[in-house]
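K.L.:
Predicted coordinates and the sequence they were generated for:
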Amino acid sequence: MSTINDPYPTYRELLENHPVSWHDQMKCWVVVRYADCREVLRNHEVYARDWRRVGDEIPEFKQSVQSQDPPDQGVLRSFLMNRIKEQDLADICRRGCSRVARRLDALRGTGPFGLRRSVRSPRRRGRSLSSGHRRSAGSRTRSSPTPRRWRLN
């Protein structure tokens, strides 16, 4: 939980001492340096993410843009990018701003509250503002791992 509340000490430790390391629980390599990440993502000839390349059979319904290598990834990536471009981003922004404003209005005068829990993903819904899915979000580095409390007068 401490890493979720303040990921920067863990990230700093990885960056300085373990820029490429094996993660036993996730059963994968963790790469944290920008240049290394860029190389891994761009060089699909050397770094494979598609388990079919080592002989595993993956049903079509389990294949995704994150699990395929080029050129197979191209069709799915093109489909995904076209759907993203079709989105009305201005409307998504308006709806998100409206939701935040309503949540902040409801919190006005209630005393201190945490932005992440009370505004971004309230417990009663357990969803983020934008997508309806629960996600972890980074925050600015603080001297204390304690979440900052906010108050609206």
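P.N.:
Everything's here; your move.
K.L.:
from here on, contacts and neighbour counts on C-alpha atoms
P.N.:
OK.
K.L.:
packing partners for the host helix or strand of Arg103?
P.N.:
Assigned by DSSP states H and E, Arg103 belongs to helix 89-107. Under the contact definition 3 or more C-alpha pairs under 8 Å, 6 or more residues apart in numbering; DSSP states H and E, helix 89-107 sits against no other helix or strand.
K.L.:
got another, please set it beside the one above:
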Amino acid sequence: MTVGGPSTDRGASTVLSYVLTVAVTSILVGLLIIAGSSFVDNQQRLAVEQELTVIGNQIAGDLEQADRLVRASRSDAPTVMINESFQGHVSGIPYSITLESTDPPQIVLQTANPDVSVAINATVRTDISESAIAGGPVSVYFDPSLGSNGRLVITDA
């Protein structure tokens, strides 16, 4: 037996519960999408950085090999050229390669979006010529006409 008659709030309670459930679910789904896109961006950035590091290490190895060949040569103007074939994009993103004559010389690879830059040291005794090229096939060669004793150079292959 009810005092005061039957309750009229029962129907409103179900609708209110449904609206609150939909609102909370929408907020949670939105937060998951935001967190997921941040995770994907971080993974892409990491993949680009790793690919640039691999390419940079290969170019550094080519510079070091060319340096050894130049120093081992008995000629005043040795002919040394090493070609490498790399893709023009890493993870679908174009990149650039810069050879800097710092101490030690560095190969700097970078992309614009995402903004990733990787610097790899090269251990060489032969002078180098600063240069910048777009990513892709690379040629490392010795140019005896540069400087007093010649220089190592990188160009597009």
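P.N.:
Thanks, I have the structure now. The shown structure was predicted, so the numbers you read here are calculated from the model rather than taken from an experiment.
K.L.:
Fetch the TM-score of the aligned pair.
P.N.:
In this superposition the chains share a TM-score of 0.23, using TM-score structural alignment, normalised by the length of structure 1; 59 aligned residues with a C-alpha RMSD of 5.0 Å.
K.L.:
hmm, back to that, could you point out which element follows the helix holding Arg103 of structure 1?
P.N.:
By DSSP H and E, the next helix or strand past helix 89-107 of structure 1 is helix 115.
K.L.:
now that we're looking at Gln65 of structure 2, how far away is Val108 of structure 2 from it?
P.N.:
Distance of Gln65 of structure 2 to Val108 of structure 2, given as C-alpha to C-alpha, to the nearest Å: 18 Å.
K.L.:
Settle it for me: which of those two has more neighbours?
P.N.:
The neighbour count for Gln65 of structure 2 versus Val108, taken as other C-alpha atoms under 10 Å, is higher for Val108 (19 against 16).
K.L.:
I figured that one was touching Val116, is that so?
P.N.:
No. Under the criterion of C-alpha atoms under 8 Å, Val108 of structure 2 makes no contact with Val116, lying 10.4 Å away.
K.L.:
Please report the distance of Lys85 of structure 1 from Phe79 of structure 1.
P.N.:
10 Å.
K.L.:
repeat for Arg95 of structure 1
P.N.:
25 Å.
K.L.:
who's more crowded, these two?
P.N.:
When neighbours are counted by other C-alpha under 10 Å, Arg95 of structure 1 and Phe79 differ, and Arg95 comes out ahead with 14 against 11.
K.L.:
From Ala101 of structure 1, how far off is that one?
P.N.:
10 Å.
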